[in-house]
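In: Provided below are the primary sequence and the corresponding predicted coordinates.
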Amino acid sequence: MKRTHLPLNGLRVLDAAARHLSFTKAADELAVTPAAVGQQIRALEDMLGVVLFRRTPKGLELTPEADKGLDALRAGFLQFEESVRAMQSGQTSNSLTIAAPRDFTAKWLTAKLAQYGGANPDLQFTLISADGEIDFTEANLDVAVRLAEGPGELEGVRLGAAGSFIRVGAPEGGSKTPISWPGCPVADGEATLRLGDAGLAIDAAAIGLGEAVVPYLLAAADIDSGRVRAMDNSREHPLAYWLVAPLPQWRQKKVKALVEALTG
């Protein structure tokens, strides 16, 4: 059934003016001018084809036509408020769905989520493996992580130091063969060990198959544990890991708390 267009602003002004029987007091409540209240009421009267208020020596009074519709109007606004509360309740949901590259999840994200979840035992996480662009319209996602030069058209925050990459190799020495992966290819024509992602590159370097230039964020735990050795200092790189989401998801309280936990 086609719904009639509802002049919600005008109806909101009508409700306030009817409660106060004063355009001035209604204007104070709505944080507008009395003239704006009068304009909204006149526009509503023109649309409905009825007079809503009359001025009398005692002040402003409702017409029978306006009075007849007020109970249903106020009941409708109460239902609107219940609807808003129901939608907002999703912001306090204990479930977070996160899409991220497989290697990022294994090397960094799971440890962070374990720490965050330990402090918030009611939280539940759903992790989806995803590389490249994420279509939020086809996936029930709260946030995603992607290796990129920026957040693009989405809201986002960078994880870790800006563009910090580092070369790693086996702790006891090993092959010097460059290890390439899609995010960090080596020079054309150079003999390399080609792998699917930075996580595999780190694992290959750890057992002496070569040396890999990878995001420091992914290699930090393996460097600290001695599993791999940093072959040089970290360097600038245009790519970094970004936590991203469309604005509606980004505004959610649970997402804001997650962002704080992952960047704090």
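Out: Looks like it came in fine.

In: make it CA atoms for all contacts and neighbour counts henceforth
Out: Fine.

In: pull the number of nearby residues for residue 47.
Out: Residues near residue 47, counting by other Cα atoms under 10 Å, number 10.

In: wait, I meant residue 186
Out: Using other Cα under 10 Å, residue 186 has 18 other residues around it.

In: pretty sure it contacts residue 178?
Out: Yes - between residue 186 and residue 178 a contact is recorded at 7.4 Å, counting by Cα atoms under 8 Å.

In: just give me the longest helix of this protein.
Out: helix 64-88 (DSSP state H).

In: what helices or strands is that one leaning on?
Out: helix 8-20 (3 or more Cα pairs under 8 Å, 6 or more residues apart in numbering; DSSP states H and E).

In: and the gap between the residue of the chain positioned farthest from its centre and residue 8?
Out: No residue in the chain sits farther from the centre than residue 57, which is 55.4 Å out by Cα atoms, centre = their mean. Going from residue 57 to residue 8 by Cα to Cα, to the nearest Å gives 30 Å.

In: for residue 99, same thing?
Out: To residue 8, residue 99 is 38 Å away according to Cα to Cα.

In: which of the two has more residues huddled nearby?
Out: Shown here are residue 99 and residue 8; by other Cα under 10 Å, residue 99 has more neighbours (24 against 11).

In: just to be sure, that one is in a helix?
Out: No - applying DSSP: H, G, I helix; E, B strand; the rest coil, one finds residue 99 to be strand, outside a helix.

In: that one and residue 217, how far apart?
Out: Separation of residue 99 from residue 217 (Cα to Cα) stands at 17 Å.

In: so which elements touch the helix or strand hosting residue 46?
Out: Using DSSP states H and E, residue 46 maps to helix 34-48. Using 3+ Cα pairs under 8 Å, 6+ apart as the contact test, the elements touching helix 34-48 are helix 8-20, helix 23-30.

In: off-centre distance for the next helix or strand after it?
Out: On the C-terminal side of helix 34-48, the closest following helix or strand by DSSP H and E is strand 53-56. From the chain centre to the centre of strand 53-56 is a distance of 49 Å (Cα atoms, centre = their mean, to the nearest Å).

In: second structure for comparison follows:
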Amino acid sequence: MKRTLLPLNGLRVLDAAARHLSFTRAADELAVTPAAVGQQIRALEDTLGVVLFRRTPKGLELTPEGARGLDALRAGFLQFEDSVRAMRQGQSSKRLTIAAPRDISRYWLLPRLAAYAATDGDFRFQLIAADEPLDFTEANVDLALRYAAEPDEAEGVALGKAEAVWVGAGERICWEGGHGGDIRLSVADAGLALEAAKKGLGRARVPRLLAEAAGMDWTEAEPARRRYWLLAPLPQWRQAKVKALVAALTG
């Protein structure tokens, strides 16, 4: 069955005006002008086909037609408020699931999560190792950290500069593919490349944010195609707990 489109703004104004028996005081409550209250009441009267208020020498008076539906109207608004509270209960959760590559998790993310968790002992985190794009809904992830050129279809906040730096010295350590006689070692990711450079196995080109987070001395900063992003689809991004975490991580 098709539902009737309810004039909710007009009904909210009716509730306020009926409680105060004054368009002026109703306007103050609703943060609008008395003229706007009067317009909403007239529009509601036209929609319902009844007169809701009369002006008398003693002031504004509610008609029997206007009074007849008030109890049900106010009960309905209370149910709306209950519904909103129920939907907001998830925002009170302090459990967050984050997907991120192991290397940036170790050097950059974990220290910041520790500092954030220290502000409230009720925070709980689940950290998932993920280097590739994932389905946020299927994986039940609140936030992802990814090394990419663009945030794609997700909402994204860029971390640091789109730059790469060289760490270590000697022959090249490769982690992004490639070939050549100067490559001494090939590894799976930037974190392993950085660790190999620390051990003196050669020099590696790694994201600047990673090198700085690891406390590595670096040289030869140069533009890079990719950078780290904090990513989430818009529904996750609307969550208060995600907004707060992103603010803490980027502040």
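Out: That came in fine, so what should we check first? Quick caveat, the model's predicted, so the values are computed rather than measured.

In: just give the number of residues close to residue 229 of structure 2.
Out: Neighbour count for residue 229 of structure 2, taken as other Cα under 10 Å: 21.

In: on the three-state scheme, the counterpart of it in structure 1 is what?
Out: In structure 1, the residue matched to residue 229 of structure 2 (TM-score structural alignment) is residue 242. Under the three-state scheme (three-state DSSP), residue 242 of structure 1 adopts strand.

In: isn't residue 242 of structure 1 right next to residue 152, touching?
Out: No - with contact defined as Cα under 8 Å, residue 242 of structure 1 does not reach residue 152; the gap is 9.8 Å.

In: list the buried ones in stretch 123-136 of structure 1?
Out: Within stretch 123-136 of structure 1, the residues that count as buried by 16 or more other Cα atoms under 10 Å are 127-128, 131, 134.

In: reformat the residues you listed as a markdown table; add secondary structure.
Out: Below are the buried residues of stretch 123-136 of structure 1 laid out as a markdown table (three-state DSSP):
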| residue | secondary structure |
| --- | --- |
| 127 | strand |
| 128 | strand |
| 131 | coil |
| 134 | coil |
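
In: contacts only, for the residue farthest from the centre of structure 1.
Out: Listed by Cα atoms under 8 Å, 6 or more residues apart in numbering, residue 57 of structure 1 has no contact partners.

In: count of neighbours near the spatially closest residue to residue 236 of structure 2 that is not a sequence neighbour?
Out: Setting aside the residues directly before and after it, residue 236 of structure 2 is nearest to residue 142 in space (Cα to Cα, 6 or more residues apart in numbering), at 5.9 Å. Residues within reach of residue 142 of structure 2, counting by other Cα under 10 Å, total 22.

In: state the distance from residue 142 of structure 2 to residue 23 of structure 2.
Out: Residue 142 of structure 2 sits 45 Å away from residue 23 of structure 2, going by Cα to Cα.

In: structure 1: which residue goes with residue 68 of structure 2?
Out: With TM-score structural alignment as the criterion, residue 68 of structure 2 lines up with residue 68 in structure 1.

In: picking up where we left off before, show me how far the helix holding residue 46 of structure 1 is from its chain's centre.
Out: Per Cα atoms, centre = their mean, the centroid offset for helix 34-48 of structure 1 relative to its chain is 38 Å.

In: ok so, going back, quick one: the longest helix of structure 1 to helix 8-20, angle?
Out: 120 degrees (axes from the mean of the first three to the mean of the last three Cα atoms, to 10 degrees).

In: ok, and for helix 64-88 of structure 1, which residues are buried?
Out: For helix 64-88 of structure 1, the neighbour count (16+ other Cα under 10 Å) marks 66, 70 as buried.

In: just stretch 173-182 of structure 1 next, same as before
Out: 173, 177-181.

In: other residues contacting that stretch?
Out: 186, 191-198, 201, 205, 207-213.

In: tell me which helix or strand residue 151 of structure 1 sits in.
Out: Judged by DSSP H and E, residue 151 of structure 1 forms part of no helix or strand.

In: is it true that it touches residue 145?
Out: No - the pair residue 151 of structure 1 / residue 145 is not scored as a contact, 9.6 Å apart, by Cα under 8 Å.

In: tell me which of the two has more neighbours.
Out: A direct count of neighbours by other Cα under 10 Å for residue 151 of structure 1 and residue 145 places residue 145 higher, at 28 against 19.

In: what about that one, which SS state?
Out: Secondary structure, three-state DSSP: residue 145 of structure 1 is strand.

In: any figure for the gap between it and residue 209 of structure 1?
Out: Applying Cα to Cα, one obtains 28 Å for the distance of residue 145 of structure 1 from residue 209 of structure 1.

In: what's the answer for residue 257 of structure 1, then?
Out: Applying Cα to Cα to residue 257 of structure 1 and residue 209 of structure 1 gives a distance of 40 Å.

In: which of those two has more neighbours?
Out: Shown here are residue 257 of structure 1 and residue 209; by other Cα under 10 Å, residue 209 has more neighbours (21 against 11).

In: A helix includes the more buried one, no?
Out: No - looking at residue 209 of structure 1 with three-state DSSP, it is coil, so not inside a helix.

In: what about residue 60 of structure 1, how many residues nearby?
Out: For residue 60 of structure 1, the count of nearby residues is 16 (other Cα under 10 Å).

In: so who does it touch?
Out: By Cα under 8 Å, 6+ apart, the contact set of residue 60 of structure 1 is 21-22, 53-54.

In: I'd like the residues you listed as CSV, with distance to residue 113 of structure 1 and neighbour count appended.
Out: Shown next, in CSV, are the contacts of residue 60 of structure 1 (distance: Cα to Cα, whole Å; neighbours: other Cα atoms under 10 Å):
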residue, distance to residue 113 of structure 1, neighbour count
21, 55, 17
22, 55, 16
53, 59, 21
54, 63, 10
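
In: which of the residues you listed lies closest to residue 83 of structure 1?
Out: If you rank these by distance to residue 83 of structure 1 using Cα to Cα, residue 21 comes first, at 28.0 Å.
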